[in-house]
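Trainee: Return atomic coordinates for the entry below.
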Amino acid sequence: MAHRYDINSALLRDLKVPLDGRTSSSHSATPKQHSQGPSVSGTAVIGVAFKDGIVLAADTVGSYGTLCKIRTVPRLLKVNKNTVLAMSGDYADFQFIEQHIGKQSIRDFNSDDGYEWSPKSLHSWLTRVLYNARSKIDPLWNSYVVGGYETETNRPYLGGLTMLGISYTSPYVATGFGRFIAQPFLADQVEKNPELDEKTARVAAIHALRLLYYRNRESSNKYQLAVVTKDNAVVEPVKEFETAWDTALMIRGYD
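Mentor: Here you go, the predicted model:
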């Protein structure tokens, strides 16, 4: 019994808690800390590879919890002429990453050595950043999709990242709720036509967003597309796809 008391006493001393259970004045002056969590966030991101490049798509809503607070939040970032980054998750953490990418891009420009971010190098760097943050129990609450064109291999590159720093490459990618709703549809499209062209990839990406919009209250029918080819990367202006709710009366099972 005495041995048990000694262990508990040592534990309490390490935690700086008095043995009598009362809180000291120094302990009460410690700032109150809250668990980390996203505030304004974005939903799923879609990525589709076609034979000459990559199509990325995301809606533009920023949700505060379950409230669609901001309707025009861009979540596609053009890094350079060969690379585009898309994000789902906490928007503040995305801005943090965006600032670091901007600083590194300035350093590369000032070095004037011809080096700049490639899709593969950005994907690798983000993997290390997210894994390092989660290892410190301070994760960045984002999932990313990196799309671009690798000039060295002369092939399109599409990679995904989770907030835990788990990275992967695939001919199609969907984050968040899109993994369950949009990804099966994209897999079916790619299996039917392995050599997609740009037009087919664009249609598939927009249709995937439409599937999510009908099933996710935090989604929006306002969206952005980014198309990356060997020649350039273009982030298009915000557009809006048409919706039809006539079939809603026939749907069952979502009550």
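
Trainee: okay, CA-based contacts and neighbour counts for the rest of this
Mentor: Fine.

Trainee: would you list every one of the strands in the stretch 1-150 of the chain?
Mentor: Secondary structure of the stretch 1-150 of the chain (DSSP state E, counting those that start in this stretch): strands at 40-42, 45-50, 53-59, 62-64, 67-70, 76-80, 83-90, 142-150.

Trainee: nearest to residue 235, of these?
Mentor: Residue 235 lies closest, by C-alpha to C-alpha, to one member of those: strand 76-80, at 6.9 Å.

Trainee: okay, the strands of the stretch 1-150 of the chain in TSV with mean neighbour count and distance to residue 28 next?
Mentor: Output for the strands of the stretch 1-150 of the chain, formatted as TSV (neighbours: other C-alpha atoms under 10 Å; distance: least, C-alpha to C-alpha, whole Å):
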stretch	mean neighbour count	distance to residue 28
strand 40-42	25	31
strand 45-50	29	44
strand 53-59	30	45
strand 62-64	23	32
strand 67-70	14	35
strand 76-80	19	44
strand 83-90	26	32
strand 142-150	28	34
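
Trainee: so can I have a markdown table of those showing distance to residue 161?
Mentor: As requested, those are exported to a markdown table (distance: least, C-alpha to C-alpha, whole Å):
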| stretch | distance to residue 161 |
| --- | --- |
| strand 40-42 | 15 |
| strand 45-50 | 11 |
| strand 53-59 | 14 |
| strand 62-64 | 20 |
| strand 67-70 | 25 |
| strand 76-80 | 15 |
| strand 83-90 | 10 |
| strand 142-150 | 5 |
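
Trainee: of all these, which lies closest to residue 227?
Mentor: strand 53-59 (4.7 Å).

Trainee: helices or strands next to the closest one in the packing?
Mentor: strand 45-50, strand 76-80, strand 83-90, strand 142-150, strand 155-161, helix 198-215, strand 222-229 (3 or more C-alpha pairs under 8 Å, 6 or more residues apart in numbering; DSSP states H and E).

Trainee: right, and those - which one's nearest residue 27?
Mentor: Residue 27 lies closest, by C-alpha to C-alpha, to one member of these: strand 83-90, at 32.2 Å.

Trainee: Would you do the same for the sequence below? I want to compare the two.
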Amino acid sequence: MEGIDKPLTHTLDPTCTGTSMYALVYKDGVAIATDRVCSYGKTARYKHIGRQYRVNENVIVAFGGDHADFQWLQNVIERKELDLKCYDIGAKLTPKGLHAYLTSLMYYRRSEMNPIMNTIIVAGMHPEPTYDNLVPFIGVITPRGVGYATKHVATGLGAMLLHQNMETVARSNDYKLSRDEAFALLRKCMEVHIYRDCTADNEYDISSITKDGVTMEQPQQVIGSWEISELNNQYE
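Mentor: Just a heads-up that it's a prediction; the model follows:
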């Protein structure tokens, strides 16, 4: 009876977590950036931890929130991809299909009062109607199982700080930014973010998905500037 009266609640209290993510549709594909730290509360417990997972040559999944939950979710995605390969019909997970599946799964888990404590970004190139015509896609899923598609997204603290800036720049260019322009915007977002989020790290991953496949760049770093320290006069 004790187990019934007091069910396990540890899943509602994430331990090691990742913070904000940024993704953007540009002229030829999708760009996505995440930092490389898992925090234990406010402590940078595990550094050099990537939060992007390459599903196949057309899809990347990135996560914020509980790292253990995403490890379980990654195993689920791998099994789904393997199931398609086992049928040997040339099929593979598409970004829209994976987004729909994960939305249903996370909504089910939330309805069972056992939510997956992750915010998920599914980014990639979706075949419409065939793989001869690939179009950029970004889908977002919240821990409550709310899913939506968008052309730009910032999560976590970045949603408050930088989402409007991303939208302004992307819309002013009619979402036709070049790859270099999209990367420059995401790098600027990461720089602004790290100065303001105590759970962010200066090392980050930045990737792109185009019709030619997934390109995951080498980890990059934000080099801090001490010039801005002169603007902090709270001690006076």
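
Trainee: that older thread, relative to residue 113 of structure 1, tell me which of the helices and strands packed on strand 53-59 of structure 1 wins on proximity.
Mentor: strand 76-80 (15.6 Å).

Trainee: Which residue numbers in structure 2 does that closest one align to?
Mentor: Across structure 2, the stretch matching strand 76-80 of structure 1 (TM-score structural alignment) is residues 52-56.

Trainee: got it, and stretch 166-186 of structure 1?
Mentor: With TM-score structural alignment as the criterion, stretch 166-186 of structure 1 aligns to 146-166.

Trainee: can you check stretch 229-244 of structure 1 too?
Mentor: Going by TM-score structural alignment: stretch 229-244 of structure 1 matches residues 210-225.

Trainee: Could I get the contacting residues of residue 35 of structure 2?
Mentor: For residue 35 of structure 2, the contact set (C-alpha atoms under 8 Å, 6 or more residues apart in numbering) comprises 19-21, 50-51, 190, 200-205.

Trainee: try it again with 10 Å
Mentor: Going by C-alpha atoms under 10 Å, 6 or more residues apart in numbering, residue 35 of structure 2 touches 18-22, 47-52, 64, 190, 193-194, 199-206, 219-221.

Trainee: With residue 4 of structure 1 instead?
Mentor: Counted by C-alpha under 10 Å, 6+ apart, residue 4 of structure 1 has zero contacts.

Trainee: Now check it against structure 2: what is it aligned to?
Mentor: For residue 4 of structure 1, the aligned position in structure 2 is a gap, per TM-score structural alignment.

Trainee: do the same with residue 144 of structure 1
Mentor: Checking TM-score structural alignment: residue 144 of structure 1 goes with residue 120.

Trainee: So its match sits against residue 69, correct?
Mentor: No - in this structure, residue 120 of structure 2 is not within contact of residue 69 by C-alpha atoms under 10 Å, at 11.2 Å.

Trainee: Common neighbours of the two, please.
Mentor: residue 63.

Trainee: thinking again about what came up before, dump the helices and strands packed on strand 53-59 of structure 1 into CSV; add distance to residue 116 of structure 1 as well.
Mentor: Formatted as CSV, those follow (distance: least, C-alpha to C-alpha, whole Å):
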stretch, distance to residue 116 of structure 1
strand 45-50, 22
strand 76-80, 8
strand 83-90, 10
strand 142-150, 12
strand 155-161, 16
helix 198-215, 25
strand 222-229, 16
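
Trainee: Quick check: which of those is nearest to residue 101 of structure 1?
Mentor: The nearest among these, by C-alpha to C-alpha, is strand 76-80 at 7.7 Å.

Trainee: Between strand 83-90 and that closest one, find me the angle.
Mentor: 150 degrees (axes from the mean of the first three to the mean of the last three C-alpha atoms, to 10 degrees).

Trainee: mean shift between strand 76-80 of structure 1 and structure 2?
Mentor: With mean C-alpha distance after the TM-score superposition for structure 1, strand 76-80 of structure 1 departs from structure 2 by a mean of 0.4 Å once superposed.

Trainee: and that strand, what other elements does it pack with?
Mentor: The helices and strands touching strand 76-80 of structure 1, judged by 3 or more C-alpha pairs under 10 Å, 6 or more residues apart in numbering; DSSP states H and E, are strand 53-59, strand 83-90, helix 91-111, helix 119-135, strand 142-150, strand 222-229, strand 233-235.

Trainee: For the last one, could you pull out the residues that count as buried?
Mentor: Pointing back at strand 233-235 of structure 1 there. By 16 or more other C-alpha atoms under 10 Å, the buried positions in strand 233-235 of structure 1 come out as 233-235.

Trainee: now those in TSV, with distance to residue 251 of structure 1?
Mentor: As requested, the buried residues of strand 233-235 of structure 1 are exported to TSV (distance: C-alpha to C-alpha, whole Å):
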residue	distance to residue 251 of structure 1
233	39
234	38
235	35
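
Trainee: Adding distance to residue 30 of structure 1, write the helices and strands packed on strand 76-80 of structure 1 out as a markdown table.
Mentor: Shown next, in a markdown table, are these (distance: least, C-alpha to C-alpha, whole Å):
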| stretch | distance to residue 30 of structure 1 |
| --- | --- |
| strand 53-59 | 42 |
| strand 83-90 | 28 |
| helix 91-111 | 26 |
| helix 119-135 | 24 |
| strand 142-150 | 30 |
| strand 222-229 | 45 |
| strand 233-235 | 47 |
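
Trainee: Next, count neighbours for the alignment partner in structure 2 of residue 104 of structure 1.
Mentor: Aligned by TM-score structural alignment, residue 104 of structure 1 pairs with residue 80 of structure 2. Residue 80 of structure 2: 16 surrounding residues under other C-alpha atoms under 10 Å.

Trainee: Thank you kindly, that will do.
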